[in-house]
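> predicted model, plus sequence, below.
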Amino acid sequence: MALTGNAFLAIWHDIEPSGQTEYMEWHTREHMPERLSIPGFKLGKRLINHDIPRYRYGTVYCGDTVEVFRSPAYLERLNNPTDWSNKVQPTFRNFLRVACDRVASAGVGEGGAMATIRLDLQDGASAADVTQGAQKLVDGLLDITAACGAHLGLAKTEVSGVKTRETELRPGMKEKEFDAVILVEGSGLPELEASVPQYLEAIAASSCGLGDPAVIVYNLAYQLSAADMGQ
């Protein structure tokens, strides 16, 4: 299935080397099922790239609306982490977590890899410019080799910036925020990487007013849906 709902929560981070195996076990067996049991959560994707020095791990959660990511049910879980979460969360490093309104999508199905492209508004550009040009941009990205889906979200840091008990568990860190993110799903990591220059050219040529791209291409490591959980 393609990304579902009208919003997504995007996460980038690293894990202390000694905790990487337990992190993946925890994320697959407890954490992602817990998140997908929360009302409004529709889909979760864990991403991984072992060959980069920073942000080796990523997660994308899809929600009905952006408000799902500060709903009472979600905040209750964030403020009452499990024993396993209490053990794993302190091993996180370089943690960046931002809720986004999904303003445009193109394509169907799932890719085996995903490019995440974090972007900032350029001088004079606004969120309205992004929204107006978003569908044309993602349609164009879909036409580029290796892409099977493209999605554009506007960051809503006021939603995901709420401090919780889980925030306290992770070591203090301040990662650079962004204004928008494009997610491009594709047939494989090397195929997407080969097309990154064309994706960036299309973004620069669009009317969205977005620049300063920060690109990471990941393999899809695990996926879970609310339907899988019987929700």
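In hand now; what should we look at?
> all contacts plus neighbour counts: C-alpha atoms, from now on.
Will do.
> tell me the secondary structure at the most far-flung residue of the chain relative to its centre.
Most distant from the centre of the chain: Gly124, at 26.2 Å, with distances by C-alpha atoms, centre = their mean. Gly124 carries the three-state label coil when classified by DSSP: H, G, I helix; E, B strand; the rest coil.
> the protein: helices as residue ranges?
Taking DSSP state H to define them, one finds helices in the chain at 20-26, 32-36, 72-78, 83-88, 127-142, 157-160, 165-169, 189-205.
> tell me the buried residues in the second one?
Spelled out, it's helix 32-36. Neighbour counts over helix 32-36 (16 or more other C-alpha atoms under 10 Å) mark 32-33, 35-36 as buried.
> could I get those residues as JSON lines with distance to His13?
Formatted as JSON lines, the buried residues of helix 32-36 follow (distance: C-alpha to C-alpha, whole Å):
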{"residue": "Met32", "distance to His13": "16"}
{"residue": "Pro33", "distance to His13": "19"}
{"residue": "Arg35", "distance to His13": "18"}
{"residue": "Leu36", "distance to His13": "20"}
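> and of these, the nearest to Ala194?
Taking C-alpha to C-alpha as the measure, Ala194 sits nearest to Met32 out of those, at 30.5 Å.
> quick one: residues contacting the residue nearest in space to the middle of the chain.
Using C-alpha atoms, centre = their mean, the residue of the chain that lies closest to the mean C-alpha position is Ala10, 2.5 Å off. Residues touching Ala10, when contacts are defined by C-alpha atoms under 8 Å, 6 or more residues apart in numbering, comprise 58-61, 97-100.
> second structure follows, compare the two:
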Amino acid sequence: MALLGEAAMILAFDIAPNAISEHDHWHSHEHLHERMSIPGFLRGSRWSSKDSSPRYFVMYEVSDLETLSASPYLDRLNNPSVWTAKMMKYYHGMNRGFCRLVFSGGYGLGSYCLLLRFSPDPEHEVALRDWLARKALASLHKKTGLVSAHQFEAALTPEMTKEQRIRGKDSGVDWVLLVTGYDKDAVGELAAAELSVTELERHGCINLVSCIYQMEHSLSRTEIEIPDSTD
């Protein structure tokens, strides 16, 4: 199985250039560990692109959508650490969506990915969903250089929390396609052909943002020490 849960939080954002080094250190050594200690969080991964904006794509795989509206997660968002509160001030253009997984093919995550964020044209939504599942994504993971393909759809509106108030109001995420692979050229060819902006718009995608990212860090819940709540 490629993904670890039935839902995911998808984030795409930029960081002030003078804070990039500290952001990456904080995210790897505090934030990912903190998030993975929350019940229902299964794996977090950070991806980046030095040539595109937004620079960062972060995905938190969770057991179900309810994880993202439950008190353990909301309590953490409303009580950020001192370091987290500091880093929130450097975030720009945050796009954040609580999404259900509607299609998944392949196994594992490759080190490169094509991330496509868009909305469906209401007049073509049913046909677009069918085309993605039956044709566009169905066998992508079997192509040389690729390992997995997924489709997400926003299903829950994030609450306003203290973290968001510090960095400013987030923009939403609607539909997302994520294709991962071990070969950067294969991912690039996909972005230029089968899942190009032109091809996706032809099938009813609007407000499309396409970007290729490389994974920087991945951490799963099984890899961290979770404090004993009885202590």
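Thanks, I have it. Since the structure is predicted, the reported quantities are computational estimates derived from the model, not experimental observations.
> reformat the contacts of Ala10 of the first structure as JSON lines; add neighbour count and distance to Ala147 of the first structure.
Output for the contacts of Ala10 of the first structure, formatted as JSON lines (neighbours: other C-alpha atoms under 10 Å; distance: C-alpha to C-alpha, whole Å):
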{"residue": "Gly58", "neighbour count": "26", "distance to Ala147 of the first structure": "19"}
{"residue": "Thr59", "neighbour count": "21", "distance to Ala147 of the first structure": "19"}
{"residue": "Val60", "neighbour count": "21", "distance to Ala147 of the first structure": "18"}
{"residue": "Tyr61", "neighbour count": "26", "distance to Ala147 of the first structure": "20"}
{"residue": "Arg97", "neighbour count": "18", "distance to Ala147 of the first structure": "25"}
{"residue": "Val98", "neighbour count": "24", "distance to Ala147 of the first structure": "24"}
{"residue": "Ala99", "neighbour count": "29", "distance to Ala147 of the first structure": "23"}
{"residue": "Cys100", "neighbour count": "28", "distance to Ala147 of the first structure": "21"}
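> please point out which of those residues the second structure shares.
Retained in the second structure (both residues aligned by TM-score structural alignment, their matches' C-alpha atoms under 8 Å) from the contacts of Ala10 of the first structure: 58-61, 97-100.
> how about Pro213 of the first structure, what does it touch?
Residues in contact with Pro213 of the first structure (C-alpha under 8 Å, 6+ apart) are 117-120, 200.
> hmm, Trp12 of the first structure is touching Tyr61, no?
No. Contact status for Trp12 of the first structure versus Tyr61: not in contact, 12.0 Å apart, counting by C-alpha atoms under 8 Å.
> picking that back up, same list (the contacts of Ala10 of the first structure) but as JSON lines, adding distance to Arg70 of the first structure.
Rendered in JSON lines, the data for those read as follows (distance: C-alpha to C-alpha, whole Å):
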{"residue": "Gly58", "distance to Arg70 of the first structure": "20"}
{"residue": "Thr59", "distance to Arg70 of the first structure": "17"}
{"residue": "Val60", "distance to Arg70 of the first structure": "16"}
{"residue": "Tyr61", "distance to Arg70 of the first structure": "13"}
{"residue": "Arg97", "distance to Arg70 of the first structure": "13"}
{"residue": "Val98", "distance to Arg70 of the first structure": "11"}
{"residue": "Ala99", "distance to Arg70 of the first structure": "9"}
{"residue": "Cys100", "distance to Arg70 of the first structure": "12"}
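> which of the residues you listed fall within strands?
Among the contacts of Ala10 of the first structure, the ones falling in strands (DSSP state E) are 58-61, 97-100.
> quick revisit: list just the nearest of the buried residues of helix 32-36 of the first structure to Tyr74 of the first structure.
For Tyr74 of the first structure, the closest of the buried residues of helix 32-36 of the first structure turns out to be Arg35, at 7.9 Å, with distances computed as C-alpha to C-alpha.
> tell me, how many residues neighbour the nearest residue to Trp47 of the second structure once chain neighbours are set aside?
When the adjacent residues along the chain are set aside, Trp47 of the second structure lies closest to Met215, with 4.2 Å between them (C-alpha to C-alpha, 6 or more residues apart in numbering). With neighbours defined by other C-alpha atoms under 10 Å, the count for Met215 of the second structure comes to 19.
> so what does Met215 of the second structure match up with in the first structure?
The criterion is TM-score structural alignment: under it, Met215 of the second structure has Leu220 as its aligned partner in the first structure.
> my guess is its match contacts Lys45. True?
Yes. With contact defined as C-alpha under 8 Å, Leu220 of the first structure reaches Lys45; the gap is 7.0 Å.
> overlap in contacts, those two.
In contact with both Leu220 of the first structure and Lys45: no residue, using C-alpha under 8 Å, 6+ apart.
> can you match the contacts of Pro213 of the first structure up with the second structure and say which hold?
Among the contacts of Pro213 of the first structure, the ones whose counterparts also touch in the second structure, per both residues aligned by TM-score structural alignment, their matches' C-alpha under 8 Å, are 117-120.
> in strands, which of the contacts of Pro213 of the first structure fall?
Restricting the contacts of Pro213 of the first structure to those inside strands, with DSSP E as the criterion, leaves 117-120.
> among those residues, which one lies nearest to Glu166 of the first structure?
Sorting those by distance to Glu166 of the first structure puts Arg118 at the head of the list, at 23.9 Å, by C-alpha to C-alpha.
> can you get me a residue count around the closest one?
Arg118 of the first structure sits with 21 neighbouring residues when counted by other C-alpha under 10 Å.
> and His151 of the first structure, what's its match in the second structure?
For His151 of the first structure, the aligned position in the second structure is occupied by His150, per TM-score structural alignment.
> hang on, its match packs against His141?
No. Distance between His150 of the second structure and His141: 9.6 Å, which falls outside the contact criterion (C-alpha under 8 Å).
> those two - which one has more neighbours?
When neighbours are counted by other C-alpha under 10 Å, His150 of the second structure and His141 differ, and His150 comes out ahead with 24 against 20.
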